[in-house]
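In: Sharing a model that was predicted from the sequence below.
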Amino acid sequence: MAKSEETRSLIVTTAMRLFTENGYDRTTMRAIAAEAGVSVGNAYYYFSSKEQLIQGFYDEIARQHLATARPLLEDEPAFAARLRTVLLRWLDIAEPYHRFGTQFFVNAADPESPLSPFSDDSSAAREASIGLMREVVDGSDVKLDPELRAQLPELLWLYQMGVVLFWVHDRSTGTKRTRMLVERSVPLLARVAALSRLRIFRPVSREIVELIQDLAKRD
């Protein structure tokens, strides 16, 4: 990793730790810089505000997720197992920041916020996550309706966003309820996806594809 990327990553992880320990509002950019061992000017060089640090967190989580999930998929052809692996790996990476998770919900719930996972500013992290879901599908042995196959990665990302929202509100020890949600819902999704290849179910899968395409259109 280049020195600039290392510094950027250090600032982000330091900020997330301080946000978790001290609260978002009580943590200043000066405190983040001091804890990370960089100058205040250097911190502002990478992030113009605390809000941008959250965007940096999205990017950092996406980077770590891709780097650590991909090797786990190499020798696994089963669609359900691949999807389960990717989702549980995200939960592992995000676990240290669970107490700060309410900030994710605030941002995601505001459609006008540039920090929403659905905003243009979040496109890099979003596309990286959708790309990983595409690898889950393309590297698997699942048989799908071809039209659904093209849209399935985005559908899976939306499902992941639902898991993240559940995780934000999960107060069970070790977020066991979220992990149970993944363990029990992934096989159901895999069965539904596999049914799309059957002629009798294709009209339904095509309606799903059409709905996704319509929702993706910008006015």
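Out: All right, it came through fine.
In: Going by C-alpha atoms from here, please, whenever you check contacts or count neighbours.
Out: Fine.
In: if I look at residue 76, how far off is residue 162?
Out: When distances are taken as Cα to Cα, to the nearest Å, residue 76 and residue 162 turn out to be 25 Å apart.
In: More neighbours: those two, which one.
Out: The residue with the greater number of neighbours, taking residue 76 and residue 162 and applying other Cα atoms under 10 Å, is residue 76; the counts read 16 against 12.
In: which residues sit in contact with residue 181?
Out: residue 163 (Cα atoms under 8 Å, 6 or more residues apart in numbering).
In: one more structure, for comparison:
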Amino acid sequence: MVVRTTETRDKVVEVALRLFRDEGFQATTMRRIADEAGVSLGNAYYYFAGKDELVHELYVRIQREHRARALTVLVEGGSLADNLGAVLHSGLDVMAPYHAFGGSFIQLALPAKSSSSPFSEESSDARSMAVDLMRLTLIASKQKIPASLSDSLPTLLWMTYLGVTLHWVSDSSDDQARTRTLVDGLVPIVAKSVKLARLPVARGLVTDVAGLLTRMTSREGL
């Protein structure tokens, strides 16, 4: 019974994400999802209260797939710029099929109470997964950083990735080429900033920024 329930839920999710991708969020209804999945409308609502919850499921799946793909491109002992660039590009690769849906996703994620928000309590597992990927990027790169930044710097890198994602959503260039160019130009700057963080003259500023972002993404700051 549990296996069948899981299979039905997964079927609803797969159909919903396909319809979001192929036909758009607004054009997709819960009834259409139920019909395509071969379940009753009531059964679809049993698993998901509405399309917003399915969008949150998409967010979680993207984070899982991004992590899995990124771990295959990290180079042990490579430069931070190269590894961070590979991780960010892999994230764009994972999101690419959903670009037409990106605007709708952002609209749903922007409200503070939205479960699809990267900062929501419901997204805590996905957020932790994404921040941990940035931590692994730093470790693989053997980037020396001040001990005071070891906890907050991965969060800062994740916030950088969110900024890239926002640009990607509004990027109308072919295959979002401008966002790829942004990543290639951004990662050397980030890597240099991390190196500068080891110097006393810059350490305080970077620590303050990283600390602020950590507070903003903590449950107490939301």
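Out: All right, it came through fine. Every value quoted in this text rests on a predicted model; they were computed, and no experiment measured them.
In: how about the helices of the second structure, start to end?
Out: 2-23, 30-37, 41-47, 51-71, 80-95, 102-109, 124-140, 153-169, 177-196, 200-217 (DSSP state H).
In: what would those look like in a markdown table with distance to residue 118 of the second structure?
Out: Formatted as a markdown table, the entries for these read as follows, by distance: least, Cα to Cα, whole Å:
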| stretch | distance to residue 118 of the second structure |
| --- | --- |
| helix 2-23 | 19 |
| helix 30-37 | 24 |
| helix 41-47 | 22 |
| helix 51-71 | 8 |
| helix 80-95 | 15 |
| helix 102-109 | 7 |
| helix 124-140 | 6 |
| helix 153-169 | 9 |
| helix 177-196 | 20 |
| helix 200-217 | 9 |
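In: how deep is the closest residue to residue 153 of the second structure other than its chain neighbours tucked in, by neighbour count?
Out: In space, residue 153 of the second structure comes closest to residue 210 once its chain neighbours are excluded; the distance is 6.1 Å by Cα to Cα, 6 or more residues apart in numbering. Residue 210 of the second structure has 22 neighbours, counted by other Cα under 10 Å.
In: Go ahead and confirm residue 210 of the second structure touches residue 156.
Out: Yes: the criterion here is Cα atoms under 8 Å, and residue 210 of the second structure meets it with residue 156 at 5.7 Å.
In: Any idea which of the helices of the second structure gets closest to residue 146 of the second structure?
Out: With Cα to Cα, the closest approach to residue 146 of the second structure among those belongs to helix 200-217: 8.1 Å.
In: Show me what counts as buried in the closest one.
Out: Buried residues in helix 200-217 of the second structure, counted by 16 or more other Cα atoms under 10 Å: 203, 206-207, 210-211, 213-214, 217.
In: how far is it from where the chain is centred?
Out: Remark: helix 200-217 of the second structure is offset 22 Å from the chain centroid, using Cα atoms, centre = their mean, to the nearest Å.
In: How about stretch 141-157 of the first structure?
Out: 18 Å.
In: Show me which residues of it are buried.
Out: Residues of stretch 141-157 of the first structure classed as buried by neighbour count (16+ other Cα under 10 Å): 142, 144-145, 148-149, 151-157.
In: Can you lay out the residues you listed as CSV showing distance to residue 123 of the first structure?
Out: Compiled in CSV, those are given as follows (distance: Cα to Cα, whole Å):
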residue, distance to residue 123 of the first structure
142, 28
144, 27
145, 27
148, 22
149, 21
151, 17
152, 18
153, 15
154, 13
155, 16
156, 16
157, 13
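In: Those: which two are farthest apart?
Out: For those, the maximum inter-member distance is 18.5 Å, found between 145 and 157 (Cα to Cα).
In: Now do the contacts for the residue most central in space within the second structure.
Out: Central residue check for the second structure by Cα atoms, centre = their mean: the C-alpha nearest the mean position is that of residue 63, 5.2 Å away. Shown in contact with residue 63 of the second structure (Cα under 8 Å, 6+ apart): 126, 129-130.
In: Residue 109 of the second structure: which of those residues is nearest?
Out: Distance ranking of the contacts of residue 63 of the second structure against residue 109 of the second structure, using Cα to Cα, places residue 126 first at 13.7 Å.
In: ok, that closest one - contacts?
Out: In this structure, residue 126 of the second structure makes contact with 59-60, 63-64, 118, judged by Cα under 8 Å, 6+ apart.
In: Which pair in these has the greatest spatial separation?
Out: Within the contacts of residue 126 of the second structure (distances taken as Cα to Cα), the two that end up farthest apart are 64 and 118, at 13.9 Å.
In: Once you drop chain neighbours, what's closest to the residue mapped onto residue 195 of the first structure from the second structure?
Out: Residue-level alignment of residue 195 of the first structure against the second structure, with TM-score structural alignment as criterion, gives residue 196. Closest residue to residue 196 of the second structure in three dimensions, ignoring its sequence neighbours and counting by Cα to Cα, 6+ apart: residue 202, at 6.1 Å.
In: now residue 6 of the first structure: how far from residue 13 of the first structure?
Out: Applying Cα to Cα, one obtains 11 Å for the distance of residue 6 of the first structure from residue 13 of the first structure.
In: who's more crowded, these two?
Out: Here residue 6 of the first structure and residue 13 are compared on neighbour count by other Cα under 10 Å; more neighbours surround residue 13, at 19 against 11.
In: Next, the contact list for that one, please.
Out: The contact partners of residue 13 of the first structure, by Cα under 8 Å, 6+ apart, come to residue 57.
In: any idea how far the counterpart of residue 99 of the first structure in the second structure is from residue 202 of the second structure?
Out: The equivalent of residue 99 of the first structure in the second structure is residue 100 (alignment by TM-score structural alignment). Here the criterion is Cα to Cα. By it, residue 100 of the second structure lies 40 Å from residue 202 of the second structure.
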